[in-house]
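Undergrad: Below are the sequence and a predicted model; questions follow.
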Amino acid sequence: MTTTVAAPARPDSATRRRRIGSTEIVWLALVGILVIVGALVAARGGNLFSTANTAYMLTQTSLLGFVAIGQTLVIVCRSLDLSVGYVVALCSIIGATTMAGDPSRVWLGVLTALGTAALIGLVNGLVIAKLRVNAFIATLGIGLIIKGYLDTQFKGPAGEVPTSFQMFGYTRIGPVPISTIVMLSLAVAGVVLLTRTRSGYHMFAVGGNLDVARLSGIRTDRTVILAHVLCSVCAGVAGLLIAARFGTGNALVYSYGLDLDSIAAVVLGGTLLLGGRGSMVGTVGGVAILAVLDTAFNVLDVDPFFKDVLRGVVIIAAVALYARRQIDPASSRARFRPSGGRLRGGPVAVTEPTTGGVSK
């Protein structure tokens, strides 16, 4: 349906410079960081872009990337998931113990681990959406329950991953690990979900204003639950990657800080922590920035405590930059677009979306 409304006189848009979006800023920052740290490493006689260092960077990117992709979905919905680190640890244990070193049980182990992750995400979503418990408290509580189970039942490594599945953690095509290719494929699926599906539109709508989304006919509870289920499943994939690398399940993976690191990567990638605006491509850029910094710090032998300080400064500076720019609207999905050019002082034809928009 096309509606014609009067628009006030505005300067010709061709004379106004296009603002750089948050996603573009992230990737420009990544290029700048690569140049700077590459020069610093070269000055110390090293090579940041050697095959070993590149493989390490991409490996770090894939592990954190799986978790951050899922975290992006819940943050876009104005929610949060602090249980992802514990889900990663639990799924590594479940996958390894189910496989039990038998190549014929690989798919059973994968499905069991991901099914468990989906169930945890469902519980998170139900507690948040139906019981109206704050996401911070709900997911932290679920995470502590998982931690208690892991600490009491598993005192060390458990299970055994067959060699055929360990290839997921170690096989590379050139310097690019298979796990990174899988992570990027999952990121592409996330982009399609957020920008090309009705569920993606609903996630942005729920994050933008829950009450307005509900009054518009969106089943907000289902949207929040779906986001949490997908988030936990992504964490489950990261758990399987951990199991493939170690050759066994590891209950102490929750101490890696993947929960807070994933939130930092999402925010660094330009996603608004209050929900409603975000970019999966920006999240991948944020993950890459953290991976590059970690690799550079290791090569330069930076003190671990100072390394955390520098990472904190980078994250705070990025969020402050986004806040000053009021988070560029270009990072969010536009729901209404002019069907024709804007006429100075004339009418504007506005076309309502027929798919993927807010339900009526």
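TA: Thanks, I have the structure now. What you see is a predicted model, and the numbers here were worked out from it, not measured in a lab.

Undergrad: From here on, just use CA atoms for contacts and neighbour counts.
TA: Fine.

Undergrad: Now find how far off-centre the host helix or strand of Ala213 is within its chain.
TA: Under the criterion DSSP states H and E, the helix or strand holding Ala213 is helix 210-215. For helix 210-215, the distance between its averaged C-alpha position and the chain's averaged C-alpha position is 25 Å (C-alpha atoms, centre = their mean, to the nearest Å).

Undergrad: ok, now stretch 198-214?
TA: Going by C-alpha atoms, centre = their mean, the spacing between the C-alpha centre of stretch 198-214 and its chain's C-alpha centre is 18 Å.

Undergrad: circling back: tell me the helices and strands packed up against the very next helix or strand once past the helix holding Ala213.
TA: Downstream of helix 210-215, the first helix or strand assigned by DSSP H and E is helix 220-246. Using 3 or more C-alpha pairs under 8 Å, 6 or more residues apart in numbering; DSSP states H and E as the contact criterion, the neighbours of helix 220-246 among helices and strands are helix 51-76, helix 84-99, helix 106-129, helix 163-170, helix 198-208, helix 210-215.

Undergrad: take a look at this one as well, against the first:
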Amino acid sequence: MTAPSLRSARRRVPGVYVALALTLATGWLIVTIDGGQLFNQATTVSLLHVAAGLGLVAVGQTLVVLGGSLDLSVAYVVSLSTLVAAETMNGRDSGLLPGIGLALTVSAAVGLANGLLVTRLRINSFIATLGVGLLLKGYLDNGYDGPAGSTAPTLVQTLGYQRVGPVPLSFLLLIAATGACWFVLSRTRFGHHLIAVGGAPQVARLSGVRTDRVLVTACAPGSPGSIWPAGWARARPGSAPRASTTWSRSRPWSSAAPPSPADAVVSSAPSAAYCCSPASTPSSTSSRSTPSSSR
């Protein structure tokens, strides 16, 4: 290959950026035709808030996917982390650090369990993480049937409402997490080993890489990556994706009298369950909710 062709290959724009540009252009065109404005300050801030939550999940899952694995339990880890953190904080600033620490511990334990199931018991990652996710769902469905705890005011003010110019603080946290992930993958031995394991695990093992340890190490921090969107969703519920209003299975409502808004149980976690009702009003109270299946 000649030198000019090498230079042109290096300058080729990755397809993901082309797709991003097309998506933005299409969205702008649709919103403009509808009479709205996509790139004004209010809309941009709202989009950045939503991108922060989903992006932080993606950063944690990037490590898992690069290792050739998969994690389908992440939605339920977000739900569990939200409840653990909110119950520990209980509306007190003094409970902020313990709440974050306990949520990190719980989610890291789930990630460690996923990694051990895949590496030690040789269970397919799709089956293992789906099973763990369903176990967490069962625990949430049976253990929580009403409001549980509330976030610390400091967390609500910082992640929910503070901005640097038009950029929310939560989005700056996403940029920092993305930069840290890039550094780990491109500048550390662990990052190189992880990419090698994901690309060719047999070759990596024959080259002296401890593939099981690398994969478990990737899975353990992958799940804690999901507590940050959980905290973000509780800190800024008004700008979070639509939360479903669900009803508790343990408190059946009479058909003669519909429940009042105060009796509604709001679920702020990304739920893989039966989303059916209108979005809830902003609230800083985490909920113990049980999705009710339509029969």
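TA: In hand now; what should we look at? This is a predicted model, so every value here is computed, not measured.

Undergrad: TM-score of the superposed pair?
TA: TM-score of the superposed chains, computed with TM-score structural alignment, normalised by the length of structure 2, equals 0.77; 246 aligned residues with a C-alpha RMSD of 2.2 Å.

Undergrad: returning to what we had before: just the helices and strands packed on helix 220-246 of structure 1: most buried one?
TA: The highest average neighbour count among those, using mean count of other C-alpha atoms under 10 Å, belongs to helix 84-99 at a mean of 30.

Undergrad: now the helices and strands packed on helix 220-246 of structure 1 as JSON lines including distance to Met280 of structure 1?
TA: As requested, these are arranged in JSON lines below (distance: least, C-alpha to C-alpha, whole Å):
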{"stretch": "helix 51-76", "distance to Met280 of structure 1": "7"}
{"stretch": "helix 84-99", "distance to Met280 of structure 1": "18"}
{"stretch": "helix 106-129", "distance to Met280 of structure 1": "20"}
{"stretch": "helix 163-170", "distance to Met280 of structure 1": "23"}
{"stretch": "helix 198-208", "distance to Met280 of structure 1": "11"}
{"stretch": "helix 210-215", "distance to Met280 of structure 1": "21"}
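
Undergrad: Of the ones you listed, which is nearest Val229 of structure 1?
TA: Taking C-alpha to C-alpha as the measure, those were each checked against Val229 of structure 1, and helix 106-129 came out nearest at 4.0 Å.

Undergrad: ok so, going back, and of the helices and strands packed on helix 220-246 of structure 1, who's closest to Leu226 of structure 1?
TA: helix 106-129 (7.4 Å).

Undergrad: Which part of structure 2 matches whichever helix or strand comes after that closest one?
TA: If you walk from helix 106-129 of structure 1 toward the C-terminus, the next helix or strand you reach (DSSP H and E) is helix 135-153. In the comparison with structure 2, helix 135-153 of structure 1 aligns to the range 125-143 (TM-score structural alignment).

Undergrad: what do you get for stretch 287-305 of structure 1?
TA: Under TM-score structural alignment, stretch 287-305 of structure 1 has no counterpart anywhere in structure 2.

Undergrad: Stretch 213-224 of structure 1 now?
TA: Residue span in structure 2 matched to stretch 213-224 of structure 1, by TM-score structural alignment: 204-215.

Undergrad: Now do the matching stretch: distance from first to last residue.
TA: Stretch 204-215 of structure 2 has an end-to-end distance of 12 Å (criterion: C-alpha to C-alpha, to the nearest Å).

Undergrad: most centrally placed residue in structure 2?
TA: Val57 (3.4 Å; C-alpha atoms, centre = their mean).

Undergrad: In contact with that one, which residues are there?
TA: In this structure, Val57 of structure 2 makes contact with 225-226, 228-229, judged by C-alpha atoms under 8 Å, 6 or more residues apart in numbering.

Undergrad: Filter those down to the ones also in contact in structure 1.
TA: Comparing the contacts of Val57 of structure 2 with structure 1 on both residues aligned by TM-score structural alignment, their matches' C-alpha atoms under 8 Å, the contacts found in both are 225-226, 229.

Undergrad: Scan these and report the most crowded one.
TA: For the kept ones among the contacts of Val57 of structure 2, the largest number of neighbours (other C-alpha atoms under 10 Å) sits with Ser226, at 31 neighbours.
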